[in-house]
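1. Next come a sequence and a model predicted from it.
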Amino acid sequence: MTLIDTLLGSGIFVLFLAVLIGMGFGRIDFGRGIKFGVAGPLFAGLVLGHLGLTVPNSYSGLTLALFVAAVGLIAAHEIEGTVKTYGLNFIGISVLMPTIGVALTYVWVTVVFADASTGLMMGSFSGALTSSPGLGSAIEALPEAAAQQYQIGHSVGYVVGVLVIVMFQQLYPVVTGMDIDAEKRRFSEKVSEVVDEEGPGVEEVTFSVIGFALVLVVGSVLGSIPIPLGPIGLITLGTTGGVLIAALVLGYLGRVGPITVRMETGILSEIRAFTLAMFLAVTGIDAGAGLIETISEYGLQIVVASGLNSIIAILGGLVVTRFIWEMDWIHAAGGIVGGHTDTKGLAAAIDATDSDEIAAGYGNTYPFALLAMVIYAKLLVAVVPL
């Protein structure tokens, strides 16, 4: 085995090669301040994955958990104000966006792309809104052959959905000429109207290894607890939901017995940036394998359906949050990525605004959107003739 073979077979080398190339690509200015930013490692990973390079499966869950824990601990300072300010609104977004997705999917399956594989097109629903629980809910109710087609549709739709939400969060503020600093001030003013101080009075520490580990352990437990939904079955919050909720709650409380969980934002931000680049690189590498071949085999219909599902759901969330409820962008972006159930979109939104407080809105929206996706996936299977 040559040195090159050894390197290309090393998950660590492949991961950080994607990070290195992607971060360099993300810094390129394409004019008017448009940059791919944090999406760079995602695209670099897609290319490397397409070329046949891989990383161990465990990398995805690990980098995701570390990223979400850091984001949640930073956002915990503002969670009380976010809940009091827009709690019910976030629940509304969590229902609206999946509703748009399932309605569009029904139209694609029964009218627009009626000649395509039904199972394949149905997969565009959970795929475009990047919901693995939605995938699981659907395939449980489908015959084996249809379930296989659904999984393929979900896989293609997932990549499309990730690219759409990431690029939207990166480009929308730039294209619209948004004043991010002004949006941050609006966010702070709105939160300060309902909260006098940021949570319990607990002194911060620079960093606590045991506190960070506690968040990950508690979050993993929370994410693994089955939640019964009667005839629909069981769902779990998964790594994203469990760790984020643990980080927000424990970070807000600040201390659990002798363990301090409230840490300085500076070092948490560095951890967040580092793990974010790794997480998106891993996502790209995993998604890039066989993507072109799958699209070539099953046609562009699934790509179009998935893209429209994602785009129109995002636009629905945008109209409601920005133009009807007139939210600041920090709250709105969190609600939109939460309604899209997408951690990659959360990462892109944080990177584009340099505001970890977006995670507070995401944390309020995500659990309810996850529930809506699970219910709608079952409903879609029930109403669409196979």
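-> Received it, and whenever you're ready, just let me know what you need. Predicted model, so just to flag it, every value in this text is computed and none were measured.
2. For the rest of this, base every contact and every neighbour count on C-alpha atoms.
-> Noted.
3. all helices of the stretch 251-386 of the chain, in order?
-> For the stretch 251-386 of the chain, helices defined by DSSP state H, counting those that start in this stretch occupy the ranges 265-288, 291-298, 301-318, 329-339, 343-353, 358-383.
4. wait, I meant the stretch 1-150 of the chain
-> Secondary structure of the stretch 1-150 of the chain by DSSP H, counting those that start in this stretch: the helices cover 3-8, 11-26, 39-50, 58-75, 79-107, 118-128, 132-141, 144-175.
5. now, of these, which is deepest in the fold?
-> Highest mean neighbour count of the helices of the stretch 1-150 of the chain: helix 118-128, a mean of 31 (counted as mean count of other Cα atoms under 10 Å).
6. In JSON lines, list the helices of the stretch 1-150 of the chain along with distance to residue 230.
-> Below are the helices of the stretch 1-150 of the chain laid out as JSON lines (distance: least, Cα to Cα, whole Å):
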{"stretch": "helix 3-8", "distance to residue 230": "48"}
{"stretch": "helix 11-26", "distance to residue 230": "41"}
{"stretch": "helix 39-50", "distance to residue 230": "38"}
{"stretch": "helix 58-75", "distance to residue 230": "29"}
{"stretch": "helix 79-107", "distance to residue 230": "19"}
{"stretch": "helix 118-128", "distance to residue 230": "21"}
{"stretch": "helix 132-141", "distance to residue 230": "13"}
{"stretch": "helix 144-175", "distance to residue 230": "22"}
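7. Residue 227 is nearest to which of those helices?
-> Residue 227 lies closest, by Cα to Cα, to one member of the helices of the stretch 1-150 of the chain: helix 132-141, at 11.9 Å.
8. Put this next to the first one:
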Amino acid sequence: MLSNPYFLLFSSIFLGIFIGKFKIGRFKLGSSGTLFSGLFLGWLATTLLLKDNNLSSIQLLKASFHQFFLFSLILFISAVGLIASRDIKFIIKKFGSRFIAMAFVITLSGFILSYFFGKISGYNIYNFIGVYSGALTSSPGLATALETVPDFQDEITFGYSVGYIPGVLAVILSMYLIPVIFKIDISKEKEKLASEITFEEDKINNFDFMAFSFVIIVGILLGKININLGIIQFSLGMTGGILISALFLGSLGKVGPINFKMNKKILKSIQELGLLMFLSSVGLKSGYNTFNNLNEKTLILMFFALIIALFSILIGYIIGRYIFKLNWIILSGAICGGMTSTPGLGAAIDANESEEVASGYGATYPFALLGMVIFTKIFSLLN
């Protein structure tokens, strides 16, 4: 059974949901419990298969987990984008410039602290270029670094792989802990947001598979486009492309015979399934390396990554809450968007029990991608 990727995936989802139901005060893991169950089962399955010298099954599991990861990401992001598309024009009209500022504040904060740690730690500075991208869970950042300094790909990739899990955990836990630490009343925040913005009521009963597929097709194509801004080159990637496609087409509503406005309950079910599969697959494919490569260097770099991620989130929260006066529901999404964190978005939706979170995420994410590319490029050229 431990060589069956479907058994492991749904076992991870089952155990993760079970773990996520336990509460400590106001805190619970919710859907994010599947990340932890995935880490454990991924480590356990690979360890036992290695004892049997069953290398072919390990390779099959790796390939399967990667495909689960991509497919679940498509489901989650497309559903989130279509839900958020109903209200995105009101959100951008009211808070637009603040989201752009948030994106650059968060990515700049992570860059400054990563560069500082890289200089004082005594470790290879190129490890910290990877740690920066990992802590802010940014694949485009990693790609930019590898392209800029190709002679140090191993060091950069190692830093990214070490920094990714602490980065994911930092965002997920922050979404549950910030309201507790800063005594935010989520119910009151929802009421305030509803009084400020008139959200569209869900009167739609249909779900159009053709339209849903079209959103994904357009998004994948958009993600492949290389955006050239002089010395800065980047692409939105599959995640960014599908998000933009879903937000844009969903806000249009209907194009010819294709109707992009769909039933919210159905979209929420797809979103939840995508999130559970996504978090489980991240854990399953990272579990063995996370636990087996623990040594003094990796633990220290993971600690640095955790501090970088938490610092970026805290700066984002302070700027967004006390300077921009953003509502927590929208701000939580903007922080996740600034961290380019899909798992964080899922945690924010779960913790706040509100899909409006996705509007802040969708408005911030593209600018955070650009910020990561710019600051990673600068980081790479400084050394």
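-> Perfect, I can see it now. Because the structure is predicted, anything quoted here is derived from the model rather than measured.
9. Please state their TM-score.
-> After superposition, the two chains reach a TM-score of 0.92 (TM-score structural alignment, normalised by the length of structure 2), with 367 aligned residues with a Cα RMSD of 1.8 Å.
10. quick revisit: to residue 169 of structure 1, which of the helices of the stretch 251-386 of structure 1 lies closest?
-> Shortest distance between residue 169 of structure 1 and the helices of the stretch 251-386 of structure 1, using Cα to Cα, is found for helix 343-353: 5.1 Å.
11. what's the mean distance for the closest one versus structure 2?
-> When structure 2 is superposed, helix 343-353 of structure 1 averages 0.7 Å from its matched positions, counting by mean Cα distance after the TM-score superposition for structure 1.
12. Enumerate every residue touching the aligned partner of residue 59 of structure 1 in structure 2.
-> Matched to structure 2 by TM-score structural alignment, residue 59 of structure 1 sits across from residue 68. Residue 68 of structure 2 sits next to 277, 278, 281 when contact means Cα atoms under 8 Å, 6 or more residues apart in numbering.
13. Count the residues that sit near the last one.
-> Residue 281 of structure 2 has 33 neighbouring residues, counting by other Cα atoms under 10 Å.
14. Just confirm it contacts residue 66, I think it does.
-> Yes: look at residue 281 of structure 2 against residue 66 with Cα atoms under 8 Å: they come within range, at 7.3 Å.
15. Now check residue 21 of structure 1 against structure 2: what is it aligned to?
-> Aligned partner of residue 21 of structure 1 by TM-score structural alignment: residue 15.
16. Its match against residue 34, yeah?
-> Yes: with contact defined as Cα under 8 Å, residue 15 of structure 2 counts as touching residue 34 (6.9 Å).
17. What's the separation between residue 47 of structure 1 and residue 287 of structure 1?
-> According to Cα to Cα, to the nearest Å, residue 47 of structure 1 stands 10 Å off from residue 287 of structure 1.
18. Which residue comes closest to residue 339 of structure 2 once chain neighbours are left out?
-> Spatial nearest neighbour of residue 339 of structure 2, chain neighbours left out: residue 136 (5.0 Å); criterion: Cα to Cα, 6 or more residues apart in numbering.
19. now residue 264 of structure 1
-> Closest to residue 264 of structure 1 by Cα to Cα, 6+ apart is residue 206, at 5.1 Å.
20. Quick check, that neighbour in contact with residue 268.
-> No: Residue 206 of structure 1 lies out of contact with residue 268 (Cα under 8 Å); the separation is 9.0 Å.
21. Of the two, give the one with the bigger neighbour count.
-> Neighbours per residue (other Cα under 10 Å) separate residue 206 of structure 1 from residue 268, with residue 268 holding more: 22 against 11.
22. now stretch 372-381 of structure 2, how far from the centre of its chain.
-> Put simply, stretch 372-381 of structure 2 sits 20 Å off its chain's centre (Cα atoms, centre = their mean, to the nearest Å).
23. try stretch 263-272 of structure 2
-> For stretch 263-272 of structure 2, the distance to the chain centre is 19 Å (Cα atoms, centre = their mean).
24. Let me see the residues that make contact with it.
-> Around stretch 263-272 of structure 2, the neighbours that count as contacts under Cα under 8 Å, 6+ apart are 75-77, 79-80, 82-83, 202-207.
25. Stretch 185-193 of structure 2 too?
-> Under Cα under 8 Å, 6+ apart, the answer for stretch 185-193 of structure 2 is 179, 327, 328, 329, 352.
26. That one maps to which residues in structure 1?
-> Counting by TM-score structural alignment, stretch 185-193 of structure 2 lines up with residues 179-187 of structure 1.
27. got the buried residues for that stretch?
-> 180, 183, 184, 186, 187 (16 or more other Cα atoms under 10 Å).
28. Does residue 384 of structure 1 touch residue 108 like I think?
-> No: in this structure, residue 384 of structure 1 is not within contact of residue 108 by Cα under 8 Å, at 10.9 Å.
29. of the two, who's got more company?
-> More neighbours surround residue 108 than the other of residue 384 of structure 1 and residue 108, with 24 against 14 (other Cα under 10 Å).
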